[in-house]
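Visitor: Output the structure for:
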Amino acid sequence: MAEALSHQKFDPSWGAVPPKDTATTPVFEFLRQAAREQPEKDALIFLHKTTSYKELDQCSDRIAAWLASLGLGKGDKVATMLPNCTQHVMVIYGILKAGCTMVPFNVMLKDQEIRYICEQSGAKAIFCLDILAPMVLPVAKDLGMLAAATVHATDFSEPTAKVPPLLAMPKQDVEGAVDFMEIIASDQGPVPLPEIDPENDLACLLYTSGTTGFPKGAMITHCNYNHAAGLLVDLIDMDDTDRLYMLFPLFHVAGQTLILFPAVMAKATCAAIPMFDPEDMLDLIQRFKLTFGFAPPTAYIGLLNHPSFAKFDLSSLKHTLASGAPVPPALQDEWQQKVGTYLYAGYGCTESTACGPGIVEMVNKKKPGCGALGVCTGEVKVVDENGKIVPRGVVGEFVLRGEGIVQGYWQNQEETDKLFTSDGWWYTGDAGYMDEDGFLFFVERIKDLIVASGYNIAPAEVENYLYQHPAVLEAAVIGVPDDYRGETVKAFIVPKPNVQASEQDILAFCKEKMAAYKAPKVVEFIDELPKNQSGKLLRRMLRERDSQ
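Guide: Below is the predicted model:
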């Protein structure tokens, strides 16, 4: 008998209903359809304030018209630096309705990181939180952007909501920027009607960390988004009675393709969560009878271990899913025992638009208690270093193919050619194996990427900042195990001769220079970094040293 190989194609019977073809429509048309068919239906909940599909459609029209009045249109890039909030959703749809390409990025980034993404993408306008304007506006001015608009999150809120301290600050009157509320308060002129080619026109440049330095802009088309979102809708049979918690941020692919876009496609309701607070999230689920959502495993651990967990009624939950890091079977068992809902595991990447394809447990295809990621929603093969498919049970690299695979990296043909093939395959850089039943298991990352609380961190990028410290001669960072975050960042520093610096000096410097989730949490000073004969860093030996 021939040996079974580690190759798999999606079987429609695994999900709740067979997937429909949704790819030939611009992303924003699903919002327009929902606004026509169910105008008064709640589209969004944010800080206890609801926004209907009609309101979301009208406000995003005004944003699109405002962008068009600036002379922006098809193919122009518009950046966003916003948390999950009603305004961010309006901005996303406004950008897309204008025919522009959105460039969302993390609200925790610092000025050099912001500058790199805005300059590399060619962003011509930006929407940001008003409290971030002092950092963002100088970058926008230096790069010659046409406009900046500021958002005050609590402009959409109710008094009953618990507001995160960062968002509770008084509204800032920002010179040199337009107030978001002014844009949506009045007619901004005719709504643009760009001709969109869903298969080729870019909806988003989503910057993802790689191992070679600064982030790369994954080019996501309307078709990529629609395929991933439509697939998820059908895998769990999402409909207009569902109410989703949106904890994954909208500057992360999971917030887009696992929550927002599927919800609008199904005419469901999204509850936007700007920052994770276990008690507030438990209250939100109970108060608004939320039914579904994705979150990192750390969030479910935080909910289960909150002192008031047992006081909340979570019986409305129908489907709960975890991704962004390996999901421990013990967590799945405890969640089902205490909540009564199965916690599905999943694996996805920016380059595969999370689930188009991803590897997930499905309604009719799961293997509880063994740590499996699930099965593929597109096509997967596990290959050796020569690209040959390995037998089942043998560890190799996950390689994915499907309609959700992005078009490559913006203005980075070298990295695109390295990881994407002409026949549609994308090499993930992650190692694992397929068992005899077709379930996939994660083993390790072939690439050196660090994943902390679902965020990708490139060692080279962190090292670039470390080298800016006057006491650093050489630097290398690795991911080390962390019970809560999955991994955290540890830096190894070779200090310059006769220059003094403490661990606290290095940590404080990093907090100033880079987003908090990227900054090292531990520093170890060593005499020299391990290298091979050609001088290449042996990061593996640093991991071995740390594990001893």
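Visitor: CA atoms for contacts and neighbours, from now on please.
Guide: OK.
Visitor: tell me how far stretch 303-322 is from the chain's mean position?
Guide: Put simply, stretch 303-322 sits 23 Å off its chain's centre (Cα atoms, centre = their mean, to the nearest Å).
Visitor: Look at it and report the distance between its end residues.
Guide: Using Cα to Cα, to the nearest Å, the end-to-end distance of stretch 303-322 comes out at 13 Å.
Visitor: Could you double-check that residue 236 sits in contact with residue 363?
Guide: Yes - using Cα atoms under 8 Å, residue 236 is in contact with residue 363, at 7.0 Å.
Visitor: hang on, residue 408 packs against residue 414?
Guide: No - under the criterion of Cα under 8 Å, residue 408 is not in contact with residue 414, lying 10.0 Å apart.
Visitor: Quick check on those two: which one has the bigger neighbour count.
Guide: Using other Cα atoms under 10 Å as the criterion, residue 408 and residue 414 rank with residue 408 on top: 21 against 9.
Visitor: Which parts of the stretch 101-250 of the chain are helices?
Guide: Assignment of helices within the stretch 101-250 of the chain using DSSP state H, counting those that start in this stretch yields the ranges 111-121, 133-142, 180-185, 222-236.
Visitor: So which of the ones you listed is the most surrounded?
Guide: helix 222-236 (a mean of 25; mean count of other Cα atoms under 10 Å).
Visitor: residues in contact with the longest helix that the chain contains?
Guide: Secondary structure of the chain read by DSSP state H shows that its longest helix is helix 53-69. The contact list for helix 53-69 (Cα atoms under 8 Å, 6 or more residues apart in numbering) reads 31-32, 34-36, 38-43, 73, 90-98, 183-184, 186-192.
Visitor: change it to 6 Å
Guide: 35, 39, 41, 43, 90, 93-95, 97-98, 184, 188-191 (Cα atoms under 6 Å, 6 or more residues apart in numbering).
Visitor: Looking at these, spot the one nearest residue 319.
Guide: residue 43 (19.1 Å; Cα to Cα).
Visitor: One more sequence to fold, the one below, so I can look at both together:
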Amino acid sequence: MNLATLLRNQAATQPDRIALRAGEQTLTWAEWDARTDAAAHGLAALGLPATGGHAARVAIALPNTVEFAVALTAVLRAGLIAVPCNPGLTPRELRHVLADSGAQALLATPDLLAGVAGAVPHELSALPTAAAAGELPASADEQVAVLLYTSGTEGAPKGAMLPHRALLANHRQLGAVEPPLLGAADTVLLALPLFHAYGLNTGLGSVLWHGATGVLVPDFDPAGTAGAIAAHGVTVVVGVPQMFLAWSTLPDVRERLASVRLAVCGAAALEPAAATRFAQLTGITVQVGYGLTETAPVLAATVAAPSAKPGSIGRPLPGVELRLVNAAGEDVWRGGSALLDDDDDDDPDLAVPDSPGTDPGELVVRGENLFLGYWPDGRGGPDADGWWPTRDVAYADGDGDLFLVDRLGELILVSGFNVYPAEVEQVLLAHPGVAQAAVLSAPHPLTGQQVRAIVVPAPRAELTEAELAAHCARNLARFKCPARIEFAPELPLSVIGKVRKSLLRE
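Guide: Have a look, this model is predicted:
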């Protein structure tokens, strides 16, 4: 079973129902399945060789189009490995992904192909097609389905190997949440980039899993996307903070988003004040999800909690086990559960403890949705017992709701005291004159490190360093206050809105 099998099953049960919309273009389930078959046999006819014990890799560098969706399912049906790539990469960046993955073929626009000419044996501006000529190879659950390169916020992108098992497991885990989140009658906005785990599996994968309808949006703009939601009666929105912030600026946002019944925000933190404002403007409560590329991607969500709390990422999904581990390697909290009871499990009871809350600890997770490790040898993957450290720091309150603190590698030590950049950023963002903020460490001869803040002022705001310093002093302990506050016109962001702090450090 894989995403391409799901497509075949949907085509058999509802062949004439629209599966995908992209502008004026539509594709029924039967049409999607037929195009996938022709392209899968076309790819098989290329004779792409397996290398290093892995099936051949096919890179896909396309925007959110019908062609991307067909290419993905065709590669999987042909028993090959898909390598989704950001079509906005520079030729240098794309060459790195192609070389690192050992891709044998690249499907991209002619302009993009011209920029990396000669990088792969097969340069495709359109999918090859062929009539069926024998059976296509079956894919094992543990075979790599997609090789997804991380956004590179902390260095050169690495390829996370996600097997078919992980992609489908995440849908089973989400499907165990009550009441059900999605169904076949839903229409899902696919505005997140499909080359990212969030857009690919939580977005497009949910359409395949549930037999829903997907509305593909290649380029996000608030008015145009809100118009598409209204025109197609979109009921489910899967987004990132920038999308909800942008929609909040539209004067008629309540009317345009009237059909939406479920809105989920992930990939980066949505400030509680922004979520409240969006709810006031639209009547829609934004649910928050947390996950990583390596976990296919969702680990926790507010939909898994009895009630959403401002700033919380909710609780682990059914089937996700989670621990918070302190610097000494000791568990300070355990939560979640396996989706199915396993009598052989050494520690089956991971119930939320009765406590007033915990100190922060690193999130360490286990579940069927975890990746196999990083390309090509599986380094950095789950340990022998299936546990994988996320490098994200969080704490749990007395109800078992989780709150992210920061990335482990971004902790700042000022005279031995821990400073979490996210806490300082939240204080800065609470100032009405601040639109964006990023906090980094900077060396200091006496304290070892000091706090450095880079701030993007809100439009027409007249900010001074002294004003922000005073604001921080009122809301933070002295050792947490930025020693340096710098102003910038913008911050470098990844495609899903995370600040690329490695570029800021440079």
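Visitor: Got a TM-score for the pair?
Guide: Remark: TM-score between the superposed chains equals 0.74 [TM-score structural alignment, normalised by the length of the second structure]; 408 aligned residues with a Cα RMSD of 3.2 Å.
Visitor: still on that earlier bit, how big's the offset between the longest helix of the first structure and the second structure?
Guide: Helix 53-69 of the first structure: mean distance to aligned residues in the second structure after superposition is 0.7 Å, counting by mean Cα distance after the TM-score superposition for the first structure.
Visitor: okay, that helix sits on what stretch of the second structure?
Guide: Counting by TM-score structural alignment, helix 53-69 of the first structure falls onto residues 29-45 of the second structure.
Visitor: distance between the matching stretch and the chain's centre?
Guide: On Cα atoms, centre = their mean, the centre of stretch 29-45 of the second structure falls 27 Å from the chain's centre.
Visitor: who's in contact with the closest residue in space to residue 421 of the second structure that isn't next to it in sequence?
Guide: Of all residues not flanking residue 421 of the second structure in the chain, residue 439 sits nearest, at 5.2 Å (Cα to Cα, 6 or more residues apart in numbering). Neighbouring residues of residue 439 of the second structure by Cα under 6 Å, 6+ apart: 421, 452-453.
Visitor: A helix includes residue 439 of the second structure, no?
Guide: No - using DSSP: H, G, I helix; E, B strand; the rest coil, the secondary structure at residue 439 of the second structure is strand, not a helix.
Visitor: tell me the centre residue of the second structure?
Guide: residue 198 (3.3 Å; Cα atoms, centre = their mean).
Visitor: Trace it over to the first structure, please.
Guide: Under TM-score structural alignment, residue 198 of the second structure pairs with residue 254 in the first structure.
Visitor: Could you check how far that match is from residue 147 of the first structure?
Guide: Where residue 147 of the first structure is concerned, residue 254 of the first structure sits at a distance of 28 Å (Cα to Cα).
Visitor: Which residue, neighbours along the chain excluded, lies closest to residue 201 of the first structure?
Guide: Nearest non-adjacent residue to residue 201 of the first structure, counting by Cα to Cα, 6+ apart: residue 221, 5.5 Å away.
Visitor: those helices in the stretch 251-400 of the second structure, which residues are they?
Guide: So, for the stretch 251-400 of the second structure - with DSSP H, counting those that start in this stretch - the helices run 253-256, 272-282.
Visitor: once aligned to the first structure, how far is the longest one on average?
Guide: This points to helix 272-282 of the second structure. Mean deviation for helix 272-282 of the second structure: 2.1 Å (mean Cα distance after the TM-score superposition for the first structure).
Visitor: Identify all contacting residues around that helix.
Guide: Outside of helix 272-282 of the second structure, the residues within contact range by Cα under 6 Å, 6+ apart are 248, 254, 285, 310-311.
Visitor: try 7 Å this time
Guide: 244-245, 248, 253-254, 285-286, 310-311 (Cα atoms under 7 Å, 6 or more residues apart in numbering).
Visitor: Now rank those by neighbours and give me the top one.
Guide: For these, the largest number of neighbours (other Cα under 10 Å) sits with residue 286, at 25 neighbours.
Visitor: Go ahead and confirm residue 150 of the second structure touches residue 161.
Guide: No - counting by Cα atoms under 7 Å, residue 150 of the second structure does not reach residue 161; the two are 10.7 Å apart.
Visitor: Looking at those two now, which is surrounded by more residues?
Guide: residue 161 (29 against 18).
Visitor: Which position in the first structure pairs with the more buried one?
Guide: Aligned by TM-score structural alignment, residue 161 of the second structure pairs with residue 219 of the first structure.
Visitor: Please check the contacts of helix 53-69 of the first structure and keep the buried ones.
Guide: When these are checked for burial by 16 or more other Cα atoms under 10 Å, the buried set is 35, 39, 41, 43, 90, 93-95, 97-98, 184, 188, 191.
Visitor: Much appreciated, bye for now.
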